[in-house]
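S.K.: let's see this in three dimensions:
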Amino acid sequence: MPLWSPPVKSAAWNRAEFIVAGILPVSLVVFGTISNLLSVTILATKESRKSSTNIYLIFLCIVDTLSLYQWNLDYAVAEFTGLQISQRSLFLCKSIEFLGNYTFHASASLLTMVSVDRALLLWSLQYKRKIAKPEIALIICIFIFVILFILNGYLLGLGYERTVSNGTPTILQCYQSQDRNDSMHSINSDQTGKCPANSSVKF
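M.R.: From the prediction side, this is the model:
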C-alpha cells in the first residue's frame, strides 16, 4: 500500500495502485520463485555441486526467494484485503520483520563469499586445492546462518500486543518497548503513551 495517496482517488489512480501494489508484487513472487528454483535445480546437479562457488549460489537463491515473500507478499495481501500479513498478529509481525533483516544480511554475506571465493580461486593455488571444496563451503554457509540468527534473533523477543477490553482496536507493536508511543507496525496508536486501565499486554 502506498505511503501517500491523493485526497481524492480517481479510477485511473485506483487501477495504477492495484497494479503496482497488488499485481506487480505477486508477479515478482511467482517469477522470482520459479527462476530461483530453476537456478537451484541447475546448480544442485552432481557436476555443479563440485564447485564451492555453486554451493554459495544455491543458498543465495534460497535466501533471495524468502526475501521475495517477506516484502512483496505482505504488501500484496494488504492491497487485496486491506490489511498486511504483518498486522494480523504479533507473531506474524515479528516473523516477517525478522525475516526481512535476516535474509538481507544473509544475502549480502553470501554474495560477499561468492566474490571472495572466485577471487581466491584465481589468485591462490593453495586455496583452490585445500579450501575451495563444497564441504567447506557448506560449513561456511551454516556458520553464516547461525551467526546471523544470533545477531538478529533478539528482535524476536521485542514488541508487544495491547488488547483493550472496551472495544478499542488492538495496538500491535514490533521491536518497541512498552514505553514507546509509536511503532513500525501499528494498527492503532495510543496518543497518551499510557496503557488504558482495561487492557492487557502480551509479549
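S.K.: drop to CA atoms for contacts and neighbour counts, all remaining ones
M.R.: Will do.
S.K.: a helix runs through Q176, doesn't it?
M.R.: No: remark: Q176 does not belong to a helix; assigned using DSSP: H, G, I helix; E, B strand; the rest coil, it is coil.
S.K.: now stretch 119-134: buried residues?
M.R.: Residues 121, 128, 131-134 are the ones in stretch 119-134 that count as buried (16 or more other CA atoms under 10 Å).
S.K.: cool, stretch 33-40 as well?
M.R.: 33, 36-37, 40.
S.K.: show me what that stretch is in contact with.
M.R.: In this structure, residues lying in contact with stretch 33-40 by CA atoms under 8 Å, 6 or more residues apart in numbering are 58, 61-62, 64-65.
S.K.: what's the farthest-apart pair in those?
M.R.: Greatest spacing in the contacts of stretch 33-40, by CA to CA: I58 and T65 (10.9 Å).
S.K.: just the helices from the protein, written as ranges.
M.R.: Using DSSP state H, the helices of the chain run over 11-18, 24-43, 52-68, 74-81, 90-123, 125-126, 134-152.
S.K.: one more sequence to fold, the one below, so I can look at both together:
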Amino acid sequence: MTIFNHNHTSNVDIDNRQKFVSYYPLALIIFGTALNLLNFSILWRPAFRDTHKRPTIHYMRTIAIFDILMLYGWNFDHFLYGAYGFTLSGYSVPFCKIFSFWNYFTCQVSAWLRVFICLDRYLSLSYLHKTWFSQSKNVITIIMCIITIATIISIHILLFACHYNIDGSINCQARLYEIYPIWDYMHLALYNGVSFIMLLVFVEIVQFKNLKFNIVLCQ
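M.R.: Sure, this is the predicted structure:
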C-alpha cells in the first residue's frame, strides 16, 4: 500500500511538472503579448510622438513588435508539444521552414535593435550636436538595414532547410548541407555573444559618462 501511494504521488508530481512545462510557455505568450502591446500603445501616446526630438522611439516601437513576434516561435511549439504532442514546425515542410526562420530572425533583429539604442545613447552623450545615427529618418533606415541583414543571414533556412524523409517524416536539416548544430552556434554568437558584448560595452560607457557628468555637477 505504501509503495502504491509512493508511486501514485510520484506520478502526480511528474504530471504536475509536465503541465507546468507545457503551460508556462503559453502563459509567457499571453502575458508577454499583453505587456508588449501595452508598451507599444504607450509609445504612441502624444508625449512620445515627436520622433524628431526622440528618434530612439522608433527603435523602442520596433522592439515591442519583434518581442511579440518572438513569443510565437519556440514558445508556441513547446506549448503545443507538451499539451497536444505535436509542433507546428513539424506539421509540414512549409511550416518547418517558416517557423525555423522565424525563431532565429526575430531574436537577432530584437537583439541588434537594442545594441543600436545603446549606440544612440552613447553618441548623444558624446557629441553636443545630433549625429547621423540620431536623425529620425536615419534611424528608420538603420532599422530597415537591421531587418534586411537579419533576413539575408537566415534566408538559407527558408530556401534549403526542411524536407520529407522517405518514411514521410519531416527532417529539419537541408539536403545539401548540415544546418544544425552549426547554425545554432552561429545564432548564439550573433544573438547572444557579439550583440551582448557590444551592448554591455555601450552601457558601461554611458554609465561612466553619466557618473563623470554628475561628479562635475557636484563640484
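S.K.: how about the buried residues of stretch 33-40 of structure 1, which pair is most distant?
M.R.: Of all pairs in these, the most separated under CA to CA is T33 and V40 at 10.5 Å.
S.K.: circling back: need the winner for burial among the helices of structure 1.
M.R.: helix 52-68 (a mean of 21; mean count of other CA atoms under 10 Å).
S.K.: where in structure 2 does that helix fall?
M.R.: On structure 2, the counterpart of helix 52-68 of structure 1 by TM-score structural alignment is residues 55-71.
S.K.: quick one: residues contacting R114 of structure 2.
M.R.: So R114 of structure 2 contacts 59, 63, 199 (CA under 8 Å, 6+ apart).
S.K.: so what corresponds to it in structure 1?
M.R.: Taking TM-score structural alignment, R114 of structure 2 has L111 as its aligned residue in structure 1.
S.K.: against M184 of structure 1, how distant is that match?
M.R.: The gap separating L111 of structure 1 from M184 of structure 1 is 28 Å, by CA to CA, to the nearest Å.
S.K.: then F104 of structure 1?
M.R.: Distance from F104 of structure 1 to M184 of structure 1, by CA to CA: 18 Å.
S.K.: and for N152 of structure 1?
M.R.: 17 Å.
S.K.: what sits against V201 of structure 1?
M.R.: 160-163.
S.K.: can I get these in a markdown table with neighbour count and distance to S177 of structure 1?
M.R.: As requested, the contacts of V201 of structure 1 are exported to a markdown table (neighbours: other CA atoms under 10 Å; distance: CA to CA, whole Å):
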| residue | neighbour count | distance to S177 of structure 1 |
| --- | --- | --- |
| Y160 | 20 | 8 |
| E161 | 19 | 11 |
| R162 | 19 | 12 |
| T163 | 19 | 16 |
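S.K.: what is the nearest of these to I85 of structure 1?
M.R.: E161 (15.2 Å).
S.K.: trace that closest one over to structure 2, please.
M.R.: Checking TM-score structural alignment: E161 of structure 1 goes with H163.
S.K.: residue contacts, its match?
M.R.: H163 of structure 2 makes contact with 93, 170-175 under the criterion CA under 8 Å, 6+ apart.
S.K.: buried members of the residues you listed into ChimeraX, please.
M.R.: Filtering these down to the buried ones (16+ other CA under 10 Å) takes a single ChimeraX command:
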select :93,170,171,172,173,174
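S.K.: conserved subset of the contacts of H163 of structure 2 in structure 1?
M.R.: Contacts conserved in structure 1 for the contacts of H163 of structure 2, using both residues aligned by TM-score structural alignment, their matches' CA atoms under 8 Å: 93, 170-171.
S.K.: map C172 of structure 2 onto structure 1.
M.R.: Using TM-score structural alignment as the criterion, the counterpart of C172 of structure 2 in structure 1 is C174.
S.K.: quick check: the gap between the most centrally placed residue in structure 2 and N36 of structure 2.
M.R.: With distances taken as CA atoms, centre = their mean, C107 lies nearest the centre of structure 2, 2.9 Å away. For C107 of structure 2, the distance to N36 of structure 2 equals 15 Å [CA to CA].
S.K.: then A174 of structure 2?
M.R.: Where N36 of structure 2 is concerned, A174 of structure 2 sits at a distance of 35 Å (CA to CA).
S.K.: Q18 of structure 2 contacts Y84, doesn't it?
M.R.: No: taking CA atoms under 8 Å as the definition, Q18 of structure 2 is not a contact partner of Y84, at 11.9 Å.
S.K.: contacting residues for the nearest residue to N54 of structure 1 once chain neighbours are set aside?
M.R.: Residue nearest to N54 of structure 1 in three dimensions, not counting chain neighbours: L43, with 6.0 Å by CA to CA, 6 or more residues apart in numbering. L43 of structure 1 makes contact with 49, 54-55, 57-58, according to CA under 8 Å, 6+ apart.
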